[in-house]
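Visitor: got a sequence here, can you build the structure:
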Amino acid sequence: MKPSRIIRRTHRIVLPAAAAMAMAMGIGRFCFTPILPMMQEQAGLSPAEGAQLATGNYAGYLIGAVLALACPAAASTSALYRTWITVQVASLAAMPLTTAVPVWAAARLLSGISSALVFIAIAGSIAACLSNRPQHIAGWVYGGIGGGIALSGALVLSVESLENWAATWWFCAGAASVLGALAWTLHLGTSSTEPQQGRHPVRPESQATPRRTGFAALVLSYFLEGLGYIIAGTFLVALIRETSPAWLGSSVWILVGLAALPSSVLYGRFTQSYPTASIMRLALLLQAAGMVLPAVAPGAWSAITAGLIFGGTFQGITTLAVAAGSQLQVPRSAATLTIAFSAGQLLGPVAAAPFLSHGYAAALGCGAATVALAAIPTLLIRYKQSHNRMNRAPHPSTAGK
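Guide: Predicted structure coming up:
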């Protein structure tokens, strides 16, 4: 096949797939973070109720991940993939229609379910369609998550002057519908998007020798990362708005997205020279430092630095964890990591709730301590250096944010 034709085919996959990631994850899951302070100020949402809404979304994500594992067709057919896009947009549009917390919780639950299923559908599709492409191409698909986060932050910042929390949800729903229209053009599977010749054979996992101890350590580390990072993912903007001008919170969220956009590509390149577990350990410690920074040193520069560190690590850690699971050669490692991470982030807001009575700084400190603790189990991860390559390692096909 001519190179020009391969490039065109790749673009027809990458662009709608990245749009789907931006819609389902960047906006669908994470727009709640910059909108939360406005809902508290204008709609009377309490910190505890905010934590409940966040927990509902994370519970939905766990349900979606389990559904995809129990019924693979839910995340592998074009018709259902488009159904989840529609559900995501509808869940966002439902938020400004009421001030009833139970309805908000139901909408966030549906948003979480559809986010997980769209994410898994896209990841599975590009794993099949781009397996014989350079690793960084698929990395840009996952970068769509960062692009969506940056877009949601920009939308909230542009609407803040109206002092209308409902308008922010309408704007986010509108942006999601545009991205959803772009994502709609993607056909799942390989027959309609990419030829199968030239694909590299995959070594059956049954032929590998599992590194059980190392994988147990990886699962524990990834569970703790899910539990700790989601506290910052939920309350970082609220903390910054408490100690800085209101506009800075949404601005920092834009930086989070921009920093996350290239992180999967960059971390993939780092692992070509250094052990994956070592890079993951450093990323976890760096993330913990970034999370606690605005809590111990309030101010504009610490807020900006925290946003860049958080954005530059959370998506990369997912990529590293799934790559480490692949290197350890444990069957269904990505599926197991998905459940562990989802369970952790489901418990995160619940664990943070007792600290919220003392302010968001205490909650962020709890999250930072948990993420730092997650670095310890990575010391037990061992594998042959020859396996330490991500050029052909699977991307986080199910271990999403």
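
Visitor: drop to CA atoms for contacts and neighbour counts, all remaining ones
Guide: Will do.

Visitor: following the longest helix seen in the chain, which helix or strand shows up next?
Guide: Longest among the helix segments of the chain by residue count, using DSSP state H, is helix 212-243. Once helix 212-243 ends, the next helix or strand along the chain (criterion: DSSP states H and E) is helix 246-260.

Visitor: one step back: which positions in the longest helix of the chain come out as buried?
Guide: 214-241, 243 (16 or more other C-alpha atoms under 10 Å).

Visitor: how about this one, so we can line them up?
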Amino acid sequence: MTSPEPFPTRRNPALLILVLSLAPAIGLGIGRFAYSLVLPDMRDSLQWTYSAAGFMNTVNAAGYLAGALVAAGLGRRFGLIAVIQGGTLACILSLIICGVTADFALLSIARLVTGFGAAVSFVAGGALAATIGLAYPERSSYLLSLFYAGPGMGILLSGLIAPFVLQGFGPGSWWIVWLVLGLVSVVIGLPLLRPRVDASDDTSEIEEAPLALRPIWIYLIAYFMFGAGYIAYMTFMIAYVRDGGGSALAQSAFWCLIGVSSFASPWLWRSVLARGQSGRAMAIILGTNAVGAAMPLLGHSPVVLGISAAIFGVAFFAVVAATTAFVRFNYPRAAWSKAIAAVTIVFGIGQTLGPIAVGAITDATGSLTSALVVSAATLAIGAAMSMFQKPISSR
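Guide: Predicted coordinates:
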């Protein structure tokens, strides 16, 4: 008698990928982005500067970069499923650590581990989702988008929890938020963390293929710009909403709208991703992302902020889906893990430099508006650059 399997068979590919999407829901949607929700209270309670607050996301991004560097190798050695499960478990443990210490060094280490775990599970999950989609070519773009909608679920959950925990327990209750989010991650991660899985969905035994990056250098720079640009919005927007007089309800609504909007990505961008052989798909989606990031520059009106969150959310994770679609169209299956890792590394470098740089700019100018200007401009430049990327086969 065999042990029960945590994942459905390939006859249910959408359900399988939805279970896989729990990894980025925990590692990114909660582990990375919930920091924005507790940042104002942590900054006030721990007397941090914006540079110190930005550093906490920089060290998280550094962990993400390190994870991206080793993810492909770990996947070949241990199998993609094992890497996804191990990375997710590391994220959950680090969330709980954030709730039991106020020490800057220990918090930094915990954020580093969160980033590392998120990256290895994200790269492995993306490669596995792309492989599953290969068996359903007519639905592959839709199936791939389901995986990248996962972080939206984490954003939605954290948006429904964090602002009201902070409001209920009062100033200085940021650590309670981390503990609650850690426990929530344990619950939603159970289907993913059960020990046994059908190894036929694993690609760890595929012989590795060589990877040529020179033909996509423009694409890589554009994706670097995305990594550097999006992070300012996702790091400081809750502080911007709060500084504009936004209540806990307003902060929750704003954050949840980002998460809910991301659920529309698989349907809204399906046809765009299906034509992702060149950089045009990323240019369209990243350009939309830039518009969303620029909207708060028009003011603190709830309508403006709501439109901003909706536009940003619907495009945000679709940018990442576009890169995986691009890899799938332009590289052989045996190179997918390495190619996804390569673009993730470039993205990781961008999001490592972004928070500390934008935090320093904000400290210097004394205004969060400057952070949003930098964010929107960087995203727009990335969108413009990606237009020049041609399919590799056309070169």
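
Visitor: the longest helix of structure 1 vs helix 246-260, what angle?
Guide: Here helix 212-243 of structure 1 runs at an angle of 150 degrees relative to helix 246-260 (axes from the mean of the first three to the mean of the last three C-alpha atoms, to 10 degrees).

Visitor: other SSEs contacting helix 212-243 of structure 1?
Guide: Contacts defined by 3 or more C-alpha pairs under 8 Å, 6 or more residues apart in numbering; DSSP states H and E place helix 212-243 of structure 1 against helix 32-42, helix 246-260, helix 276-296, helix 300-327, helix 333-356, helix 360-374.

Visitor: identify the residue of structure 1 aligned to residue 383 of structure 2.
Guide: Matched to structure 1 by TM-score structural alignment, residue 383 of structure 2 sits across from residue 375.

Visitor: contacts only, for its match.
Guide: The neighbours of residue 375 of structure 1, taking C-alpha atoms under 8 Å, 6 or more residues apart in numbering as the test, are 221, 280-282, 284-285.

Visitor: mind redoing it with 10 Å?
Guide: For residue 375 of structure 1, the contact set (C-alpha atoms under 10 Å, 6 or more residues apart in numbering) comprises 217-218, 220-222, 224-225, 277-278, 280-285, 288.

Visitor: for residue 180 of structure 1, see how far away it is.
Guide: To residue 180 of structure 1, residue 375 of structure 1 is 37 Å away according to C-alpha to C-alpha, to the nearest Å.

Visitor: which one of the contacts of residue 375 of structure 1 sits closest to residue 359 of structure 1?
Guide: Of all the contacts of residue 375 of structure 1, residue 359 of structure 1 sits closest to residue 288, with 18.3 Å by C-alpha to C-alpha.

Visitor: now do the same for the closest one: its match in structure 2.
Guide: Using TM-score structural alignment, residue 288 of structure 1 sits opposite residue 290 in structure 2.

Visitor: ok, now which ones touch residue 254 of structure 2?
Guide: Residues in contact with residue 254 of structure 2 (C-alpha under 10 Å, 6+ apart) are 156, 159, 237-238, 241, 246, 248, 302, 305-310.

Visitor: conserved subset of these in structure 1?
Guide: Of the contacts of residue 254 of structure 2, the ones still in contact in structure 1 (both residues aligned by TM-score structural alignment, their matches' C-alpha atoms under 10 Å) are 156, 159, 237-238, 241, 248, 302, 305-310.

Visitor: which one among the residues you listed gets closest to residue 374 of structure 2?
Guide: Checking these against residue 374 of structure 2 by C-alpha to C-alpha gives residue 237 as the nearest, at 13.0 Å.

Visitor: tell me how many other residues surround the counterpart of residue 35 of structure 1 in structure 2.
Guide: Alignment note (TM-score structural alignment): residue 35 of structure 1 maps to residue 38 of structure 2. Residues near residue 38 of structure 2, counting by other C-alpha atoms under 10 Å, number 21.

Visitor: also the one 5 residues further on?
Guide: Using other C-alpha under 10 Å, residue 43 of structure 2 is surrounded by 16 other residues.

Visitor: is it true that it touches residue 52?
Guide: Yes: Residue 43 of structure 2 lies in contact with residue 52 (C-alpha atoms under 10 Å); the separation is 8.5 Å.

Visitor: quick one on the thing from earlier: tell me which of the contacts of residue 375 of structure 1 you also see in structure 2.
Guide: With both residues aligned by TM-score structural alignment, their matches' C-alpha under 10 Å as the criterion, those conserved in structure 2 comprise 218, 221-222, 224-225, 277-278, 280-285, 288.

Visitor: is it true that the match of residue 35 of structure 1 touches residue 179?
Guide: No: using C-alpha under 10 Å, residue 38 of structure 2 makes no contact with residue 179, being 12.0 Å away.

Visitor: please pull up the equivalent of residue 312 of structure 2 in structure 1.
Guide: By TM-score structural alignment, residue 312 of structure 2 lines up with residue 310.

Visitor: next up, identify which helix or strand the closest residue to residue 71 of structure 2 other than its chain neighbours is on.
Guide: Closest residue to residue 71 of structure 2 apart from its sequence neighbours, by C-alpha to C-alpha, 6 or more residues apart in numbering: residue 120 at 4.7 Å. Element membership of residue 120 of structure 2, judged by DSSP H and E, is helix 104-134.

Visitor: give me the angle between the following helix or strand past that helix and helix 302-330.
Guide: Downstream of helix 104-134 of structure 2, the first helix or strand assigned by DSSP H and E is helix 140-148. Relative orientation of helix 140-148 of structure 2 versus helix 302-330 (the same axes, to 10 degrees): 130 degrees.

Visitor: state the number of residues packed around residue 160 of structure 1.
Guide: Neighbours of residue 160 of structure 1 under the rule other C-alpha under 10 Å: 18.

Visitor: give me the mean deviation of stretch 351-359 of structure 2 from structure 1.
Guide: Superposed on structure 1, stretch 351-359 of structure 2 shows a mean distance to its aligned partners of 1.1 Å (mean C-alpha distance after the TM-score superposition for structure 1).

Visitor: so that stretch matches what in structure 1?
Guide: Aligned by TM-score structural alignment, stretch 351-359 of structure 2 falls on residues 345-353 of structure 1.

Visitor: check which residues of that stretch are buried.
Guide: For stretch 345-353 of structure 1, the neighbour count (16+ other C-alpha under 10 Å) marks 345-353 as buried.

Visitor: what is the nearest of the residues you listed to residue 60 of structure 1?
Guide: residue 346 (9.1 Å).

Visitor: neighbours of the nearest residue to that closest one once chain neighbours are set aside, how many?
Guide: Counting by C-alpha to C-alpha, 6+ apart, residue 346 of structure 1 lies nearest to residue 58, which is 5.0 Å off, once chain neighbours are set aside. Residue neighbour count, defined by other C-alpha under 10 Å, stands at 30 for residue 58 of structure 1.
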